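# sharing a model that was predicted from the sequence below.
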Amino acid sequence: MRRLLVVMVTDFKSQMTMHGTCIFLGLGTNFDREANLVAALQILDSNLQDLHCSNVYESLAIGDGGEPFLNLVVYARTSMELQELNAWLKLVETACGRQIKDPRNQISIDIDLLLYGDLNGNFDGIELPRADVVNYAFVLRPLSEIAPDHVHPQSGFSYAELWCAMQRDTAIGKTSGACALFTSSERA
């Protein structure tokens, strides 16, 4: 029995290694919102493993205004190294019509790398975990939904605990029928 347990644990660990690094991504859009989320999710799903999505939330634009955003958090696994993943995510944004400067403040898709494994610190200009995780409800709420027991590496608190502590009077709300934007039946 003991040997069987050791074999099972060893096999599980090798499967974890084969599946790559655990990542969390924040997605947001305020232009052709449903279509751009679905397009980005289809590209992510075809290139990442074990993709899971939070519910979709609507929030007001920050800064110079613009239309309200739809936001969600994606969990996945990747075999890409950090810099490779970051560059690839920028290509996905471009493929989905992202323009660096849009005078109308229309963002077709914004994909932020929130967490990459257990990395904590600055890695060639990539700050991990991304500060948005604890600063914005439109990131923390869906992250706490998809990974409630996952612990923030700097605070030591779970995302569920951080969400409970955050003032919830921000302009964010779950959209109706949000889960239908991207379902497993749409996956290739």
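Yep, that arrived. Numbers count the residues shown, from 1 in each chain.
# only C-alpha atoms from now on, for both contacts and neighbour counts.
Noted.
# tell me the SS of Pro148?
coil (DSSP: H, G, I helix; E, B strand; the rest coil).
# does the nearest residue to it once chain neighbours are set aside lie in a helix or a strand, and which?
In space, and not counting its chain neighbours, Pro148 is closest to Ala160: 4.6 Å by C-alpha to C-alpha, 6 or more residues apart in numbering. Element membership of Ala160 [criterion: DSSP states H and E] is helix 159-165.
# putting a second one here so we can go through both:
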Amino acid sequence: MAPEAVSAWIGLGANLGDRLATLRTALSAIGALPGTRVQRVSSLYGSAPVDAGGPDYLNAVVQLCTTLAPHALLAQLQAIEQAGGRERPYRNAPRTLDLDILVYGDQVIDTPTLTVPHPRLQERAFVLYPLAELAPALVPAKQLADVAVQRIERIAEPVWADGVA
């Protein structure tokens, strides 16, 4: 019996190197994962780092339909981060690529390696704004109001690889 497909929302971010090229490459790699199909991709957003230094980030959210189990999806995303040059010298360090599972179906997961929904999802404008664009029912208006002081800008015409926008 084949595993059941689940909707998952993944946060993408980069603030080092050629950020747009890195996000395009990551999006293509995510779309090529086994049992995974990209459903929709949010606009690109520019945002100031939160609880960190370094240059501004480019961020987006992608909605997937996947048969990968949550921990298997996490392992695949971490492999894509590694291929994108991700290093983890310290918490919230600037990064070439950051991929986070924000929501995985209606599952609540709390293990040493994975917490879903993402534990800081409600604190981050760079996650909430693109997630609300794709799935407004997942983002209460109060959460958006609570992060309104964080600097974030929707980039009007994002251009994604493979015709996905």
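In hand now; what should we look at? Just so we're clear, the structure is a prediction, and the values are computed from it rather than from any experiment.
# off-centre distance for the helix holding Ala160 of the first structure?
The chain centre lies 17 Å from the centre of helix 159-165 of the first structure; the measure is C-alpha atoms, centre = their mean, to the nearest Å.
# may I see the buried residues of that helix?
Of the residues in helix 159-165 of the first structure, Tyr159, Ala160, Glu161, Leu162, Trp163 count as buried by neighbour count, 16 or more other C-alpha atoms under 10 Å.
# quick one: the strands in the second structure, in order.
Secondary structure of the second structure (DSSP state E): strands at 6-14, 36-41, 44-47, 57-66, 98-104, 109-110, 115-116, 152-155.
# could you dump these to TSV with mean neighbour count and distance to Leu20 of the second structure?
Output for the strands of the second structure, formatted as TSV (neighbours: other C-alpha atoms under 10 Å; distance: least, C-alpha to C-alpha, whole Å):
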stretch	mean neighbour count	distance to Leu20 of the second structure
strand 6-14	23	8
strand 36-41	18	14
strand 44-47	22	9
strand 57-66	25	7
strand 98-104	22	13
strand 109-110	14	31
strand 115-116	18	26
strand 152-155	17	12
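# dump those strands into CSV; add distance to Ala132 of the second structure as well.
Listed next are the strands of the second structure as CSV, based on distance: least, C-alpha to C-alpha, whole Å:
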stretch, distance to Ala132 of the second structure
strand 6-14, 11
strand 36-41, 12
strand 44-47, 12
strand 57-66, 9
strand 98-104, 12
strand 109-110, 21
strand 115-116, 17
strand 152-155, 12
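# out of those, nearest to Glu123 of the second structure?
strand 98-104 (12.3 Å; C-alpha to C-alpha).
# the closest one aligns to what range in the first structure?
On the first structure, the counterpart of strand 98-104 of the second structure by TM-score structural alignment is residues 110-116.
# the second structure: which residue goes with Tyr75 of the first structure?
Under TM-score structural alignment, Tyr75 of the first structure pairs with Gln63 in the second structure.
# if I look at the closest residue to that match other than its chain neighbours, how far off is Leu131 of the second structure?
For Gln63 of the second structure, ignoring the flanking residues on the chain, the nearest one in space by C-alpha to C-alpha, 6+ apart is Trp9 at 4.5 Å. Look at Trp9 of the second structure and Leu131 of the second structure: by C-alpha to C-alpha, to the nearest Å, they are 8 Å apart.
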